[in-house]
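J.: Return a 3D structure for these sequence lines:
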Amino acid sequence: MKVAHVIRHIHFEDLGLLAPILAKHGYHYHYWDVGVDDLTELEQMTPDLLIILGGPISVNDIDAYPFLAMEQRLVGRQIASGRPLLGICLGAQVIARVMGAKVEPMTSREIGFAPLALTEAGDQSVLAPLAEAEAVLHWHGEVCQIEGQLPALACTPACTNQAFLCGSQILGLQFHLEVPLQGFERWLVGHCHELASINTDVAAMRAAAQRYLPRLEPIAREVFHRWLTQCAHQNTGLTGPGGDVST
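T.: Modelled structure (predicted):
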């Protein structure tokens, strides 16, 4: 059984609907909780799949959060191994930073449900099902620019690079496809101060989640399924050591 090692920064920003999709693709998964687990142990492994989830900090804040340097080393090792790597929000920014990208503040934070436009490259990628999505969940205040390296797969008026793909194995998503409706309330509670700081109508955001997430979930599952299938085809026959597994 393959093992997906998952770096989690906040407990409620978890795998969400990605967890059962990993199982269908033959993965157990193991969470590494920042501030609780020793990431140096992960550095001794070669994950079959490495996933770095989101969190409310900047990848540029290494002095304040030294574990970000460890995450960048882990990403560098994973890229060198040729094995699959997925970054969501902060995770995507960690990957982009390792690949030489600038990660810079946007003019305003992008939080809430809004449409996503696929680029021509995005239309030809595993993100193609998102052409049918009315809106996706955005929750970030920075943008990564991989100038001259990888084309953006999706964009919004506020953020020119919402997703990137390097080969078949490395996927970065600035937005949150992994979040199901069940459990979304935890986001509203956990990020209450941030929402208040930008005068968010929490009731309206809850209503938007109830409207969009049930329609988005099957599309999100298909995106993740396509990417994992693509990785499997590219990575057939490649196996490696794993750690203790919890599901």
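
J.: rest of the way, CA atoms for contacts and neighbours
T.: OK.

J.: Identify the residue nearest residue 230 in space, chain neighbours excluded?
T.: In this structure, residue 230 finds its nearest non-sequential neighbour in residue 168, 6.3 Å apart by CA to CA, 6 or more residues apart in numbering.

J.: Please generate a structure for the following sequence too, so the two can be compared:
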Amino acid sequence: MLNFDEFPDTVYAIQHLAFEDLGAWEDVFYQLGLRVRYFEVGVDDLTKAYEHKGLTVILGGPIGVYETEDYPFLQQEIDLLKVRLEQNLPTLGICLGAQLIAHALGAKVYAGHVKEIGWSKLTLTQVKNNPLVVLENTEVLHWHGDTFDLPVQAELLASSALYPNQAFRVGENILALQFHPEVAADNLEKWLIGHTCELRKAGIDIPTLRADNQKFASVLESTSGQIVQQFINNIQSN
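T.: Here you go, the predicted structure:
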């Protein structure tokens, strides 16, 4: 159990899509003595979540960072996130969350050359105390069409065969992950249902993806929680 005398005991999770939640990581937070509170984008006022002094996790979703005209709440998110990052508050972004962090740090976010949907291994960058080392030789779930340039102040942590920028950090308090390490094995059928239009448009074979989910998700679930634990430990030691 961590010592939270000076660290808020609630994780705020910003949710862009109902079934893209903290997944297996929710139990990890509970085991560490942390509570979880969700904020629904487009419904809730996000100010409290982005001004939170403890850990805020920005989750994934199917919209693009640059679609602010169609989704005006994105601009509010970006503006609040810029202030949060300037204050170096503990922030973890997954998929769209990582893209939002990259954009808020001044990097370009744009449509990639191909949809990256499915399971594959990462190529980890040889940097000191890489928090993703537990995923070496582990298949992880990718589910994105957009990508981003590496922010100038960031340290690259991982790449994939299709995209060079899969994860980065800024210091010890800001971590951005393009892939999905948080997924729970028993929840992925919701993804196949909810993203059916995207899957069919991208020409993804759904039975094959389902079989890969069943093959790889439980392995990822059993190891990826260590990323959260190390991230929080590093925040605590700062």
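
J.: if we can go back for a sec, so who does the residue nearest to residue 230 of structure 1 touch?
T.: Going by CA atoms under 8 Å, 6 or more residues apart in numbering, residue 168 of structure 1 touches 227, 230, 231, 234.

J.: Show me which of those are buried.
T.: Buried members of the contacts of residue 168 of structure 1, counted by 16 or more other CA atoms under 10 Å: 227, 230, 231, 234.

J.: Now the second one: which helix or strand?
T.: Taking DSSP states H and E as the criterion, residue 230 of structure 1 maps to helix 202-234.

J.: what distance separates that helix from the centre of its chain?
T.: Helix 202-234 of structure 1 sits 12 Å away from the centroid of its parent chain (CA atoms, centre = their mean, to the nearest Å).

J.: Break down structure 1 into its helices, ranges please.
T.: Under the criterion DSSP state H, helices of structure 1 are mapped to 18-24, 39-42, 67-81, 90-98, 120-123, 184-190, 192-197, 202-234.

J.: Which position in structure 1 pairs with residue 156 of structure 2?
T.: Matched to structure 1 by TM-score structural alignment, residue 156 of structure 2 sits across from residue 152.

J.: Oh, that last question was meant for residue 229 of structure 2, not what I typed.
T.: In the superposition onto structure 1, residue 229 of structure 2 corresponds to residue 225 when matched by TM-score structural alignment.

J.: Next, count neighbours for the residue nearest to its match when sequence neighbours are not counted.
T.: Nearest residue to residue 225 of structure 1, sequence neighbours excluded (CA to CA, 6+ apart): residue 21, at 6.8 Å. Using other CA atoms under 10 Å, residue 21 of structure 1 is surrounded by 17 other residues.

J.: Contacts only, for residue 21 of structure 1.
T.: Listed by CA under 8 Å, 6+ apart, the contact set of residue 21 of structure 1 reads 221, 224, 225.

J.: how close does the last one get to residue 64 of structure 1?
T.: The span separating residue 225 of structure 1 from residue 64 of structure 1 equals 36 Å under the rule CA to CA, to the nearest Å.

J.: and residue 159 of structure 1, how many residues sit next to it?
T.: 21.

J.: And for residue 157 of structure 2?
T.: Residue 157 of structure 2: 26 neighbours (other CA under 10 Å).

J.: Was I right to think it contacts residue 164?
T.: No: contact between residue 157 of structure 2 and residue 164 fails when scored by CA atoms under 8 Å: they sit 9.9 Å apart.

J.: intersection of neighbour lists for the two?
T.: Common neighbours of residue 157 of structure 2 and residue 164 (CA under 8 Å, 6+ apart) do not exist.

J.: Quick one: average offset of the biggest strand by length in structure 1 versus structure 2, please.
T.: Ranked by residue count under DSSP state E, the longest strand found in structure 1 is strand 102-114. Average distance, strand 102-114 of structure 1 versus aligned residues of structure 2 after superposition (mean CA distance after the TM-score superposition for structure 1): 0.9 Å.

J.: Summarise which helices and strands that strand is packed against.
T.: helix 90-98, strand 136-145, helix 202-234 (3 or more CA pairs under 8 Å, 6 or more residues apart in numbering; DSSP states H and E).

J.: export these to CSV and tack on distance to residue 180 of structure 1?
T.: Below are these laid out as CSV (distance: least, CA to CA, whole Å):
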stretch, distance to residue 180 of structure 1
helix 90-98, 19
strand 136-145, 10
helix 202-234, 6
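
J.: Minimum distance to residue 127 of structure 1: which of the ones you listed has it?
T.: helix 202-234 (5.6 Å; CA to CA).

J.: List the buried residues in that closest one.
T.: Neighbour-count burial for helix 202-234 of structure 1 [16+ other CA under 10 Å]: 202, 205, 208-209, 212-213, 216-217, 219-228, 230-232, 234.
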